[in-house]
Each structure stands twice: as C-alpha cells, then as structure tokens.
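A.B. asks: My questions are about this predicted structure, shown below with the sequence.
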Amino acid sequence: MDEEARWLTAEEQRAWRGFVRLHERLGGRLARLLQSESKMSAADFAVLVNLTDVPDGRQRYQDLGRVLEWEKSRMSHHIARMAGRGLVVREECPDDARGAFVVITDAGRAAVEAAAPRHVEAVRELFLDHVTPAELRMLADISERVVAKLDEDVA
C-alpha cells in the first residue's frame, strides 16, 4: 500500500456523492412504498422479481445470491422467512446433493404481480419522469458498462 490515494476531484466527488444520495434516497423511498402498500420488503420484491425473470420461476440458491449480491447466510435466512410466508419453496437439486433451488410459489407470483404496478408507477414518479430520453440512454450505457466491469472482476 505504498501507492498514494487517487483522491477525487471536486467534479468526481460531486458526481459520486450525488449518485450515492440518489441511490440511498430512491431505494429508501421505494422500499417504504413497497412495505406500506404491499406489505413486502424490498428484499422480498428483489427475490420475487428475479424468480419471475427465469424459466419455471426457479433458480439455484448460489446463482440467486450472486445476482442479489447477498452472502450465503443472508440468503439462507431470508429465503427461510419467505418460505414461511408461502412466497417461495426450497427444492433440493437432484443432480447435486449440496445444491438447492429457490422456487416461486403461486402466492409469491400473486404478491409480486399485485405489488408491481404501484412499484412501476413510483419508479416513474420518483425517477423516470425527471430525466430526458437521452439522459436515460446515457444512464443505461454507464450502468451496463460498470456492471460488466464488476461482473468481470468477480469472474
């Protein structure tokens, strides 16, 4: 660690801190709306959305944990709580005795389908309505590039 820190310039710091504030406030507001209007946590919603995006609504524990950036213990505890509420079930993997799947239930699918319209409207009201189409494309490009780099670093 003999290298000197590459401190942020004023412009970089403004952009970084603005991004962090945006992420924290928007995430917090959306989480509170989900909880108050759908009785679902942001974590529950994230799990259910990811499961609706994959065939058969099933995903291996470790793959879902990787997508969500959750540690193994958080995955285990959270999925157990969701299973207790009937939103998901755990299924053993027939090909791998140590592996398991998280599978969305009909109740989980109904819960995310009920929550999604209001969530999408909140995303529009709180975020999308305040950016131009060009800014939105730029944000998508930036996000995809940074995520690809993060994924590359993990691989």
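C.D. replies: Yep, that arrived. Residues are numbered from 1 along each chain as shown.
A.B. asks: can we go C-alpha only for contacts and neighbour counts from here?
C.D. replies: Will do.
A.B. asks: ok, the residue most central in space within the chain - contacts?
C.D. replies: Central residue check for the chain by C-alpha atoms, centre = their mean: the C-alpha nearest the mean position is that of Ala46, 4.7 Å away. With contacts defined as C-alpha atoms under 8 Å, 6 or more residues apart in numbering, the neighbours of Ala46 are Leu68.
A.B. asks: roughly how far apart are it and Leu64?
C.D. replies: 10 Å (C-alpha to C-alpha, to the nearest Å).
A.B. asks: repeat for Leu8
C.D. replies: Following C-alpha to C-alpha, the distance that separates Leu8 from Leu64 is 34 Å.
A.B. asks: Neighbour count: the two, which is higher?
C.D. replies: Ranked by neighbour count (other C-alpha atoms under 10 Å), Leu8 and Leu64 place Leu64 first, with 19 against 11.
A.B. asks: one more structure, for comparison:
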Amino acid sequence: MNSDTRWLNDHEQEVWRAFRELLWGFESAMDRQLLRDSDLSGVEYSVLASLSEADDGVMRARDIAQQLDWERSRLSHLLKRMEARGLVERVTCATDARGFNISMTSAGWDAIRQAAPGHVTFVRENVFDPLSEAEREALLSATTKMQQSIRNAGLWGNTGRSA
C-alpha cells in the first residue's frame, strides 16, 4: 500500500457513497422518466434538445458531439438509429462537401415538444425543489469545482461518455 494515500474518513466515505449512488441512479431515473413519458431515451432527448436550440433545428454532427461531449463515432451510431426512427435526417452541408448536417424532422420536433414538459418537471422536482436557494448555489459551486479539478487532471471529456 502507498503510505501517501489520503484515505477517506467515515464521513467522507458517507458523502462519497451518497454522491456515487446519485450519479449512477439519476441518469437511469431520468431515462426511465423520458421513456415512460415520450418514448425517447436520455441520449436521444439530448440530441433533439441541442437541435431544437440551433438555428432551424440544424447542426453539424461534429458540433453536436462537441456540445454534448460525446465521441463522434458513438454519436454517429445514435444518429443512424434516430434517423431510422424518423427523428432526424442527414443533409448535405453546403459549406463542406465531406461533412453533413443533422436536421430535426417534424417527428423530431413533435417528440421534443412532447418530452420537454415532463423532463423539465423531472429536473425541477428532483434537482431544484428539494433544495433551498443556498443549497442550489452550493451545488453549483461544488459541481463546478469538481468539473474543473477533473479538467485540470486532463480526465474530463469524451473519454468514456457514450451516446
């Protein structure tokens, strides 16, 4: 054993376990809510939400991958599935013949409009409502500091996040 290891004390272990369970459970709960209410997975919702905020619902695939911090190859597989479901379509990029844009179809617009109210309600009821304003600010501060620490270590990014 490394004698320089800074082991967690009992309270730190309790905090870590609670945080770890939240990380693992929150995404699954969000996926279940989205599938139940709109037949969209969390990753499909993320893509449609990004497109819905873009000009005319159109973005370059690489820009979606960058915005969502996903590997481009994984996004490509997801986009093929979404295209097969009629939610998005690939269209030629006018400025780059090698690239293509992703355009949200009318079915995609319908899906995001159906999913958004339930998703926002889920987030509000499970992230914001249980916390006081001071706790929300503390959560923002804590998560920002944790993200920055991971970024500083060179470990943040699309190294493990799949679509």
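C.D. replies: Structure received. What you are looking at is a predicted structure, and each value in this text was computed from that prediction instead of being measured.
A.B. asks: Next, the TM-score between them, please.
C.D. replies: After superposition, the two chains reach a TM-score (TM-score structural alignment, normalised by the length of the first structure) of 0.82; 153 aligned residues with a C-alpha RMSD of 2.5 Å.
A.B. asks: just to revisit the earlier point, show me how far the host helix or strand of the residue nearest to the centre of the first structure is from its chain's centre.
C.D. replies: Element membership for Ala46 of the first structure (DSSP states H and E) is helix 42-52. Counting by C-alpha atoms, centre = their mean, to the nearest Å, helix 42-52 of the first structure is centred 7 Å from the centre of its parent chain.
A.B. asks: after that helix comes which helix or strand?
C.D. replies: With secondary structure assigned by DSSP H and E, helix 42-52 of the first structure is succeeded by strand 58-60.
A.B. asks: what about that next one, how far off from the second structure?
C.D. replies: Compared with the second structure after fitting, strand 58-60 of the first structure deviates on average by 1.5 Å (mean C-alpha distance after the TM-score superposition for the first structure).
A.B. asks: relative to helix 42-52, how tilted is the longest helix anywhere in the second structure?
C.D. replies: Taking DSSP state H as the criterion, the second structure has its longest helix at helix 10-38. Relative orientation of helix 10-38 of the second structure versus helix 42-52 (axes from the mean of the first three to the mean of the last three C-alpha atoms, to 10 degrees): 70 degrees.
A.B. asks: Which residues belonging to helix 10-38 of the second structure are considered buried?
C.D. replies: Of the residues in helix 10-38 of the second structure, those buried under the neighbour-count criterion (16 or more other C-alpha atoms under 10 Å) are 30-34, 38.
A.B. asks: Next: stretch 47-67 of the second structure.
C.D. replies: Neighbour-count burial for stretch 47-67 of the second structure, with 16+ other C-alpha under 10 Å as criterion, is recorded at 47-52, 57-62, 64-65.
A.B. asks: Take those residues and lay them out in CSV including distance to Thr143 of the second structure.
C.D. replies: Formatted as CSV, the buried residues of stretch 47-67 of the second structure follow (distance: C-alpha to C-alpha, whole Å):
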residue, distance to Thr143 of the second structure
Val47, 23
Leu48, 25
Ala49, 22
Ser50, 22
Leu51, 26
Ser52, 26
Gly57, 30
Val58, 30
Met59, 28
Arg60, 29
Ala61, 28
Arg62, 26
Ile64, 23
Ala65, 22
